[in-house]
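**Q** sequence and predicted structure are below.
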Amino acid sequence: MTDKPVEVGPAPLPTRREDLLAQLVAPQIWDLLVVGGGATGLGVALQAAREGLTVALLEANDLAQGTSSRSTKLVHGGVRYLAQGHWPLVSEALHERRALLERAPHLAQPLAFVMPAYRWGEQAFYGAGLKLYEWLAASASLGKTRFLNAQSTREAIAGIRTEGLRGGVQYWDGQFDDARLAVALARTAAREGACVLNHVSVQGLIYEGKRVAGVQARDAERGLDFELRAQCVVNATGVWVDGLRQADGRQLGQDLPALVSPSQGVHLVVDASFWPGDKALLVPRTEDGRVLFAVPWLGKVLLGTTDTGREDAPTEPRPASEEVDWILQEAGRYLAKAPRRQDVLSAWAGLRPLARPAASSAAQNGATQKVSREHQVEVSASGLVTVTGGKWTTYSAMAEDALGQARSLAGLKPPIRSQAKNYKLVGAPLAGAELVGLNQPAGLHLFGSEQSWLCALPGADIELAPGLTEAMVRFAARHEYARSVEDVLARRSRCLFLDAALAKALAPRVAHILNEELGIDPALAAFEALADDYGRCP
């Protein structure tokens, strides 16, 4: 590897599963028990732990395995929501955007976007909206919005189709490594005293009278069943929240309508040659009114995204052929080098947990672009707190809202200690450290202040692939909750999302190292089948 460790942060906490399970099942009543290890649940657990509450978090699969690892990798205020009149939502998200970037600057950074204009009046119309976007950010702005002529636009985004190009507008948002940020949230919550454990599923709720008093849980690895007691249970399972809240409703004799309207977003990953440079493309309105992005990320380019309503919510959603067709067709309209199916290195989908309005004709008609991106917090008669909707950028605001509702309606005790909103996540570089852009290939820089600890592990000088060493796999097993090949190659490293064929080729060596570290079956065959799916462009 070419980059070198440059700083030494605090020693990383171990994530030895036997110790975490022992802590989890020890007789006690937790203040808060969070179900769901995505952005929302991890945000709730971290905020509660920082306030001095005793917190346990359970995730049925891996941290961020659902929606929270399948985003467009953008930390944003929501440009398209301006036209819908959601100004307060946009303003809140823009300020949360700044806070998130400051908490983990090695994993979340400013990113310049360019919106090209091909039609008369397009530049002025969208430029005015982007100026408003900058104004709403106020002191949290990441950079100035600039109007570009045709020549400046071509220079800013070399991969753009130049025929008919009139000019463009450059503005600023942020980008991040969503899965690694989720792991950083989990590890920071643990640093604050929370007990976080993945691959533990909730089988049902425990009641005392008509109040939720805990959960029945199962350790997926050992098949061990146990109970956990808590003053308050938070259902933060994203697009799957209705399973637990409707079970709670049945216990109370209620037939609850669904709270979530799932929407599928598909992304295709291609080589950086299709979109060279360090700026992203935004097309705010394609031929059918959808939004197209081309985002340079970890040495590749993400193309997307679709916004397709669906009735079901599978754990591993897959792109539909027509969604792939749309992305490739629209990318071909704007990219000088048009990508084809055979150019796609990885194709993947995620489900957005859009909060369903009480009576949403938009959701019923499948027009999920019109369904609110705002989050919802619901407290049932039993005291179960359910939080869903929103987006990655506002995870902290969602956590504060959920905890506020838990205190006032579910009986959660007041905070033992108050904490400033400005804090750093585990691994955040020390002040003045040189940062590497997230458009660059993965490497040591993604480990921030923990680089020296990583390089002290066996295999630090043995690369499995560019940007991935044996030591990184060992670090994932010892300090980042990784239990399987998928955990490592999909979310600790992002190889599966970037190049599925390469991920499959690396899988046997990763499995061998995990077996050495953990002494368990790391599910190699299951991952190889998954990698085949990601590499197959429907």
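**A** Received it, and whenever you're ready, just let me know what you need.
**Q** going forward, measure contacts between C-alpha atoms and count neighbours the same way
**A** Noted.
**Q** OK, contacts around residue 76?
**A** 93-94, 97, 173-175, 393 (Cα atoms under 8 Å, 6 or more residues apart in numbering).
**Q** again, only using 6 Å
**A** Residue 76 makes contact with 173-174, according to Cα atoms under 6 Å, 6 or more residues apart in numbering.
**Q** same deal with residue 442?
**A** So residue 442 contacts 298, 467 (Cα under 6 Å, 6+ apart).
**Q** what about residue 456, how many neighbours?
**A** 11 (other Cα atoms under 10 Å).
**Q** how about residue 116?
**A** 29.
**Q** thought it was touching residue 168?
**A** Yes. Look at residue 116 against residue 168 with Cα atoms under 6 Å: they come within range, at 4.2 Å.
**Q** what's the distance between residue 342 and residue 281?
**A** For residue 342, the distance to residue 281 equals 22 Å [Cα to Cα, to the nearest Å].
**Q** who's more crowded, those two?
**A** residue 281 (23 against 10).
**Q** what helix or strand does the more buried one sit in?
**A** Per DSSP states H and E, residue 281 falls inside strand 280-283.
**Q** report all helices and strands that that strand contacts.
**A** The helices and strands touching strand 280-283, judged by 3 or more Cα pairs under 6 Å, 6 or more residues apart in numbering; DSSP states H and E, are strand 108-117, strand 292-297.
**Q** and the ones you listed: which comes nearest residue 34?
**A** Minimum separation from residue 34 across the helices and strands packed on strand 280-283 (Cα to Cα) falls at strand 108-117, 25.0 Å.
**Q** for residue 535, which residues are in contact?
**A** So residue 535 contacts 346, 500 (Cα under 6 Å, 6+ apart).
**Q** same question, the one 3 residues further on
**A** Taking Cα under 6 Å, 6+ apart as the definition of contact, the neighbours of residue 538 are residue 321.
**Q** follow-up on the earlier one: tell me the gap between the strand holding residue 281 and the middle of its chain.
**A** The chain centre lies 20 Å from the centre of strand 280-283; the measure is Cα atoms, centre = their mean, to the nearest Å.
**Q** for comparison:
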Amino acid sequence: MHRNERLDYLSRLDTVDLAVIGGGATGLGVALDAALRGLSVVLFESHDFAGGTSSRSTKLLHGGVRYLAQGHLPLVFEALAERATVMHNASHLAQPLGFVMPSYHWWQTPFYGAGLKLYDAMARRAGLGPTRWLGRERALALLPGVQPKGLLGGVEYWDGQFDDARLAIALARSAEVAGAKVMNYMEVLDRRWADGHSTLRVRDRIEGREITVRARCVVNATGVWVDALRPASGRPRPLVQPSQGVHLVVDREFLAGDHALLVPKTEDGRVLFAVPWLGKLILGTTDTPRQDIPREPLPQAQEIDFILREASRVLSRPVRREDIRSQWVGLRPLVAADPGQRTGALSREHTIVVEDGLVTVTGGKWTTYRPMADDALNQAMEAGLLPQRLGGLTERHRLVACPTDGEPGVPLHAPPGWHLLGTDAASVRQTQGAEHQIGMGLNAAMVRYFVRSEYALTVEDVLARRWRSLFLDAQQAATMAPEVADLLRQEGVAQPRLGDFLALCRIYAAQA
């Protein structure tokens, strides 16, 4: 269905069961779950799907080794189970990844090894591989590029890796297949609650058209922006304390193996990851509180210095600013606690509040998006906002383009990335332009596919989220952008917003 046809359809609707505001991990998870339960569902995202925090994770699908150390055992149990669920339902987008925790002191291998053995035991049948204690030579072999001076050995363990933005697109497409109507670039201007219904006034940010939608229930899943949508009268203190996480991307030569590296405790008590992803290496992250919530947050100089300094301690080749290929910042919607509490100590669990027909859900993380959605819908039903429907339908529900059991997987970091298209790859190869390479594994057929099947409307949609060029090498993404803009125009996109994307490239390339 064409975008204008979707708008015409929505404008003719009488009342839907559920309207979801927010097209990130949580909102899309709610839309899919509700549609599978047989509810009528619409979803509005003011920018692109996963345009905020949901595309800016460390790309790890994990149970939370750090949460284990903090004693949050229920969260670890839940996340480990959900890790297996996501890897089953989106096997083209999520695979196992080996990690090595290097040891530079005699006590580190037995101490951290014991904790990671417990991590294995908690995963039970959902474990991805055994934890092993490593000697020096084996640690060097698995981490070519690690600092050899003083290295005594290490611990190998397994977790998951995924493509966050493409998982969001798979959720959006799956929700539509299940009967939901999902719309990006649709801004909710206001919500009125009266007579047991919410009335939403929504504006299309592409062409300026406004429509009105009535819903029995509205789910507010806007991440760090949830407090802005909550009722103004009688509102308690904010639900969210935003925390900023910075990631830097460098060439794989800094750590050339297939394993990721984890430093469990840096000089100031944080965690540092060095994660191979799509031919590059992600370094991060930080946990810095901030009061403002910009759409495109910028890293602080001290955050960049921290990551570079700590990475240079554990890698044999020092990492400098000029080595950065891309940098991005995500704002975590942490559940607010007492004023002054460190964001690193705040819970990663989610919270749900029901107020005047609005169900606000925030907190959590990508790995647990599915139980967050289930919990939000169950609370909406308990509040009488939705009819009672049985849940649990998403647990074994394969997402669009997920291969069937038995088909061979491809490592997530292996170029050129065709595996990310899953079962759609064959049809994309038959599309016009499959032989025309644009760069970084992207070809013209893929761009056409992203417009026709994956809701892409701007150059940024294509090069930031449908294909991850901006997140891997911002300067190279800028050179690809004009050709992508031309292809978008050929596909009928009137405003590909090339200038906006080139400005974004300068930010990600640390040139702003």
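**A** Structure received. Source: prediction; values computed, not measured.
**Q** rebuild the helices and strands packed on strand 280-283 of structure 1 as JSON lines, extending it with distance to residue 402 of structure 1.
**A** Shown next, in JSON lines, are these (distance: least, Cα to Cα, whole Å):
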{"stretch": "strand 108-117", "distance to residue 402 of structure 1": "24"}
{"stretch": "strand 292-297", "distance to residue 402 of structure 1": "31"}
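**Q** of these, which is nearest residue 214 of structure 1?
**A** That would be, of those and by Cα to Cα, strand 108-117, which comes in at 35.2 Å.
**Q** pull up the aligned stretch in structure 2 for the closest one.
**A** Using TM-score structural alignment, strand 108-117 of structure 1 corresponds to residues 94-103 of structure 2.
**Q** mean shift of the matching stretch relative to structure 1?
**A** Comparing stretch 94-103 of structure 2 with its match in structure 1 after superposition yields a mean distance of 0.5 Å (mean Cα distance after the TM-score superposition for structure 1).
**Q** what is the equivalent residue in structure 2 for residue 129 of structure 1?
**A** When structure 2 is aligned by TM-score structural alignment, residue 129 of structure 1 is paired with residue 115.
**Q** starting at the chain centroid, how far to the host helix or strand of its match?
**A** Using DSSP H and E, residue 115 of structure 2 sits within helix 108-123. Here the centre of helix 108-123 of structure 2 is set off from its chain's centre by 27 Å, with Cα atoms, centre = their mean.
**Q** check which element follows it along the chain.
**A** Toward the C-terminus, helix 108-123 of structure 2 is succeeded by strand 132-135 as the next helix or strand (DSSP H and E).
**Q** helices or strands next to that next one in the packing?
**A** The helices and strands touching strand 132-135 of structure 2, judged by 3+ Cα pairs under 6 Å, 6+ apart, are strand 153-162.
**Q** how much does the strand it packs on stray from structure 1?
**A** Looks like 0.6 Å for strand 153-162 of structure 2 (mean Cα distance after the TM-score superposition for structure 1).
**Q** mind giving me the packing neighbours of that strand?
**A** If you count contacts as 3+ Cα pairs under 6 Å, 6+ apart, strand 153-162 of structure 2 packs onto strand 60-61, strand 94-103, strand 132-135, helix 136-142.
**Q** burial count for the residue mapped onto residue 411 of structure 1 from structure 2?
**A** With TM-score structural alignment as the criterion, residue 411 of structure 1 lines up with residue 385 in structure 2. By the criterion of other Cα under 10 Å, residue 385 of structure 2 has 24 neighbours.
**Q** neighbouring contacts of the match of strand 108-117 of structure 1?
**A** Residues outside stretch 94-103 of structure 2 that contact it (Cα under 6 Å, 6+ apart): 87, 109, 152-162, 259-262.
**Q** can you give me the offset of that stretch from its chain's centre?
**A** The answer for stretch 94-103 of structure 2 is 19 Å, by Cα atoms, centre = their mean.
**Q** stretch 430-441 of structure 1 too?
**A** Remark: stretch 430-441 of structure 1 is offset 20 Å from the chain centroid, using Cα atoms, centre = their mean.
**Q** so for it, what gets flagged as buried?
**A** By neighbour count on 16 or more other Cα atoms under 10 Å, the buried set for stretch 430-441 of structure 1 is 436-439, 441.
**Q** ok, the most centrally placed residue in structure 1 - contacts?
**A** Centroid check for structure 1 by Cα atoms, centre = their mean gives residue 68 as the closest residue, at 3.0 Å. For residue 68 of structure 1, the contacting residues are 38-39, by Cα under 6 Å, 6+ apart.
**Q** can I assume it sits in a helix?
**A** Yes. Assignment of residue 68 of structure 1 by DSSP: H, G, I helix; E, B strand; the rest coil places it within a helix.
**Q** which position in structure 2 aligns with it?
**A** That one, residue 68 of structure 1, aligns with residue 54 by TM-score structural alignment.
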